[in-house]
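# Predicted model and sequence below, questions to follow.
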Amino acid sequence: MRILLQGGTIINEGRTFKGDLLIHNDRIEKIIEGELDSVPGDIKVIDATGKYVIPGVIDDQVHFREPGLTHKGDIREGSRAAAAGGVTSFMDMPNVKPPTVTNELLREKQQIAKENAAVNYSFYLGATVDNIDEIKKVDPHTTCGIKIFMGSSTGNMLVDSREALEKIFAESPILIATHCEDSPTIDRNLELYKQQYGEGIPPFCHPLIRNRECCYTSSSLAAELARKHNSRLHILHLSTKEELELLDQGPRTQKHITGEVCVHHLWFNDQAYHTKGNLVKWNPAIKTEEDRQALLQALNDNRLDIIATDHAPHLPEEKAGVYTKSASGGPMVQHSLTVMLELMEKGQITLENIVDKMCHAPADIFHVEERGYLREGYKADIAIFEKHPWTVKKENLLYKCGWSPLEDMSFTYRVSMTLVNGQIVYDHGKINDDVRGEMLTFY
């Protein structure tokens, strides 16, 4: 099968140009600046005139909730929402039931995705205080990373023992991704606010309880251990300006310590707690406007490496109620590219930089094979979007949880088509449920 994406504006590797893109089966056969001289009759032509063509987004942090928590999300539903947002590959987290802390459980999740995922997939192996043998046996060719919850987790997935952390950083054969929040700091702050408010703590206290000290204490420990053991460390969902100094500088392919920022930390600031309450309760917490601006600036000067979502759906009733009982996290994978394009429209980031941080950088940092770029011979994972104002409403959400913190917000751009391995999986509001993604592989 051959497809020609004709007449679009291609954004790739820092360049923007009008051109055609020829796909043969699952790969990009040719990129043509300008127009193809003649189009053979056996080629399906898709008119991309007036539209933008980019590599598919790679989201390095989602929680699709399968197995065990499928009342609020699952791999089929999450991957369909991803496709509608121009996301062609995801890396899913291990805090499910049972937690993905053995290689056998990792293989079981891979099989679920093989049968159900509409886009490409990979899964983290979760670290515990005592599963170093499982970590050492992980397959580097098929596993995106080792996930350490250095705070903000329960059960044996909370790794706050210095001895256990030293072993993991010393012996992990692949990239380590960390959730960095210091539990003792959180516990101490929570008690102070309980004394003041009882159980009725207002949502605006969230970034004061899970404060910048809580984040920096933990992320600086991760950076210290990575430098001591020469580990590859990726610090997830950075939320404060102070943490940016912990990252390595220079070309990202030479960095050992890299960082991710999530869309919600770039879109919202702490004033959102006053209007949206627990709906914008994430861990780490959304911080100040100064932090938001610092994170954007760090993206623009290449100190910060990847933009992702931390997509983490909960049912409305799990988000409701008092602060201490409300779940942290929210759905975002269907709208991450849309939100970033709106920030571009506001002049806060360039289109080329969005593509760099959402498509190219995840491929580079995680060593994803043959994806993340529009290159001849690479897999044909492609997102097409256009300037077409629209509003996020309940009726156009693809989330099982049925809500979004962006509801009733209007955006300038929408994703019109998504291709995964050369197959059209999303086309102007419709999902092709026959398409299945492939397992990501890593070099």
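Received the coordinates, thanks.
# CA atoms for contacts and neighbours, from now on please.
Fine.
# Any idea how far stretch 334-348 is from the middle of the chain?
15 Å (Cα atoms, centre = their mean, to the nearest Å).
# buried stuff in that stretch?
334, 335, 336, 337, 338, 339, 340, 341, 342, 343, 344 (16 or more other Cα atoms under 10 Å).
# I'd like to know how far the fourth one sits from residue 21.
As judged by Cα to Cα, to the nearest Å, residue 337 and residue 21 stand 21 Å apart.
# And the first one, by the same measure?
Distance check for residue 334 against residue 21: by Cα to Cα, it reads 25 Å.
# Now residue 415: closest residue in space that isn't a chain neighbour?
residue 385 (4.1 Å; Cα to Cα, 6 or more residues apart in numbering).
# Got another one to weigh against that:
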Amino acid sequence: MFETILAGGIVVTAKGESRADVAINGGKITALLSPGESAAAREAVDVNGCYLLPGLVDAHAHLRQPGLTDKEDFASGTHAAALGGVTTVLDMPTDKPWTATSDHLRTKIQLATGRIHVDVGFQVVASTDLSLLEEFAELGPVSCEVFTADVPARYRFESIEEVATALRHVGRNRMLAGLSPGDQSILRAQERLPNSGDVAAFLASRPPLAEANGIARAVLAAAATGVATHIRQINSAFGVDTWRRLRDTADLSVETTPQNLFFDSTAYETQGAALKASPPFRSAEDVEALREAVRAGLIDIMATDHAPHTPAEKAATYAAFADIPGGMPGLQTLLQAMIRLVDEKLITLSDVARMCAANPARRFGLGQRKGSIAPGHDADIVVIDRRQPDVVRNQTQVSRAGYTPFDGWQIGASLRHVFLRGEEIVRGGQLTGMPTGVVVAGVF
């Protein structure tokens, strides 16, 4: 006898769709049964006509704890994730302090335990003291971030030799390297020029050239060292073209965010501070180039870069646009934004399962248990109803940011249920119980 059967749904994987009943035991998917196949279960959940996707894995999120909990914390951030169908959050290391030592990581694990509504994996950061990476082995971080620009000097690797050296240490300690493409020399050059402080000045400080050069440097360093490397969000035509030409050179993957597919730089005229982040939104031509890359399957992972700030911080007056705290919320709207792309026929639901579940799980060392509706995997399952549309609203957002850039958007599906390791954690847009998430470790 099975503990639970989800009956009557359409199972979506990275490879396609099929009708099947999903049988669950002990938090794991035990079997995919033919529709109507006789099977006994203690609980049968009717999901007739609904689509079942693997729980989403957000590979790029900032939960802000420790040190920045006025912006977000483990409880509020994972609450938002659960309501958005994200059952695994991979937390970035840029908190206060940055997660640069094993003690920092142990503290985060302790703080998360008992407070998280979904599963969380932790990402650490390389500092100029690369010997510290040796301490992380037993703690199972899902990546080690190597920054090249726009961060404090202690965490910055500017030259290709510095990047290659950092990658060697990351690889030696059996971790995936995450790399944000940028160019500190361009930032320095901009600092020496007259600065109007407006949006145009901010865009000029982070041009497509900086992104493309950062991608090329990451690719060449990965090829020279043989270290698996994941390139963080790209959003320019120049960056996409550079990625297309070089992507087969090494063990590489790349991500972008949903917002980069919807907004161009003209959106700053209406939404301003709410959309300020890095990389900045670019031209309509850049957006179209990125959309074409997604359509062609050139983008491996769709992540959110969930980076909330308080409403007061975003609403304050600043001397320059560049001074506005950068980042916006995204965990609660990842699934909705992806469905919007399905509605627009840019992608399919299988593409959502691929870019938001299977690929990030596999790339970040969680592929044996996350990212797929398949026997042996954790029963992390999102149930959506394409017969019932929905509307994104600021009023329903639970992140401490208190808003979404997608407010008012029509979405061609509603979220019915979210299951985490076989237990229903969301029903009808509400949490169903206390936090049951656990910290997960990457296996490489």
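Nice, thanks for sending it over. Remember, it's a predicted structure, so these values are computed and weren't measured experimentally.
# Fetch the TM-score of the aligned pair.
The TM-score (TM-score structural alignment, normalised by the length of structure 1) is 0.92; 434 aligned residues with a Cα RMSD of 2.2 Å.
# quick revisit: can you list the residues that contact the helix or strand containing the residue nearest to residue 415 of structure 1?
Using DSSP states H and E, residue 385 of structure 1 maps to strand 382-391. Residues outside strand 382-391 of structure 1 that contact it (Cα atoms under 8 Å, 6 or more residues apart in numbering): 48, 50-57, 86-88, 374, 407-420.
# Go again with 6 Å.
Strand 382-391 of structure 1 is contacted by residues 51-56, 86, 408-419 when judged by Cα atoms under 6 Å, 6 or more residues apart in numbering.
# Show me where the stretch 301-444 of structure 2 has its strands.
Under the criterion DSSP state E, counting those that start in this stretch, strands of the stretch 301-444 of structure 2 are mapped to 301-302, 381-385, 390-391, 410-411, 414-420, 423-427, 430-431.
# how big's the offset between the fourth one and structure 1?
Averaged over the aligned pairs, strand 410-411 of structure 2 sits 2.3 Å from structure 1 after superposition, using mean Cα distance after the TM-score superposition for structure 1.
# Counting by contacts, list what that strand packs against.
Using 3 or more Cα pairs under 6 Å, 6 or more residues apart in numbering; DSSP states H and E, the elements in contact with strand 410-411 of structure 2 are strand 390-391.
# Mean per-residue distance, the strand it packs on versus structure 1.
Mean for strand 390-391 of structure 2 is 2.5 Å (mean Cα distance after the TM-score superposition for structure 1).
# Can you select the buried ones from the contacts of strand 382-391 of structure 1 in PyMOL?
To isolate the buried members of the contacts of strand 382-391 of structure 1 in PyMOL, using 16+ other Cα under 10 Å:
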select buried, resi 51+52+53+54+55+56+86+411+413+414+415+416+417+418+419
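# Please tell me how far the aligned residue in structure 2 for residue 414 of structure 1 sits from residue 249 of structure 2.
In structure 2, residue 414 of structure 1 lines up with residue 414, judged by TM-score structural alignment. To residue 249 of structure 2, residue 414 of structure 2 is 41 Å away according to Cα to Cα.
# swap in residue 380 of structure 2?
34 Å.
# In terms of packing, which of the two has more residues around it?
Counted by other Cα atoms under 10 Å, residue 380 of structure 2 and residue 249 do not tie: residue 380 has more neighbours, with 31 against 13.
# Map that one across to structure 1 for me.
Residue 380 of structure 2 maps onto residue 381 in structure 1, by TM-score structural alignment.
# looking at it, its match is touching residue 58, isn't it?
No. Between residue 381 of structure 1 and residue 58 there is no contact under Cα atoms under 6 Å: 9.7 Å.
# overlap in contacts of the two?
Shared contacts of residue 381 of structure 1 and residue 58, counting by Cα under 6 Å, 6+ apart, come down to nothing at all.
# and for stretch 328-340 of structure 1, what span of structure 2 is it aligned with?
The aligned range for stretch 328-340 of structure 1 is 326-338, by TM-score structural alignment.
# and the gap between the aligned residue in structure 1 for residue 304 of structure 2 and residue 332 of structure 1?
Residue 304 of structure 2 maps onto residue 309 in structure 1, with residues paired by TM-score structural alignment. Distance of residue 309 of structure 1 to residue 332 of structure 1, given as Cα to Cα: 6 Å.
# Need the single longest helix in structure 1, by residues.
In structure 1, taking DSSP state H as the definition, the longest helix is helix 212-229.
# That one: what's the following helix or strand?
strand 233-235.
# how close does that next one sit to structure 2?
Per aligned residue, strand 233-235 of structure 1 averages 0.6 Å (mean Cα distance after the TM-score superposition for structure 1).
# quick one: that strand aligns where in structure 2?
Counting by TM-score structural alignment, strand 233-235 of structure 1 corresponds to residues 229-231.
# List the buried residues for the matching stretch?
For stretch 229-231 of structure 2, by 16+ other Cα under 10 Å, it's 229, 230, 231.
# for stretch 188-196 of structure 2, same thing?
residue 190.
# what about it, start to end distance?
16 Å.
# Helices along the stretch 51-200 of structure 2, start to end?
Using DSSP state H, counting those that start in this stretch, the helices of the stretch 51-200 of structure 2 run over residues 74-83, 102-112, 160-172, 184-191, 199-205.
# Reformat those helices into JSON lines and put distance to residue 369 of structure 2 next to each item.
Below are these laid out as JSON lines (distance: least, Cα to Cα, whole Å):
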{"stretch": "helix 74-83", "distance to residue 369 of structure 2": "18"}
{"stretch": "helix 102-112", "distance to residue 369 of structure 2": "20"}
{"stretch": "helix 160-172", "distance to residue 369 of structure 2": "23"}
{"stretch": "helix 184-191", "distance to residue 369 of structure 2": "38"}
{"stretch": "helix 199-205", "distance to residue 369 of structure 2": "41"}
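# Tell me which of the ones you listed lies nearest to residue 435 of structure 2.
helix 74-83 (8.0 Å; Cα to Cα).
# what angle do that closest one and strand 423-427 make?
Taking axes from the mean of the first three to the mean of the last three Cα atoms, to 10 degrees, one finds helix 74-83 of structure 2 and strand 423-427 inclined to each other by 80 degrees.
# quick one: helix 74-83 of structure 2 aligns where in structure 1?
Counting by TM-score structural alignment, helix 74-83 of structure 2 sits on residues 75-84 of structure 1.
# Using the aligned residues only, give the average distance of that stretch to structure 2.
Stretch 75-84 of structure 1 sits 0.8 Å off on average (mean Cα distance after the TM-score superposition for structure 1).
# From the chain's centroid, how far away is that stretch?
Worked out by Cα atoms, centre = their mean, stretch 75-84 of structure 1 lies 13 Å from the chain centre.
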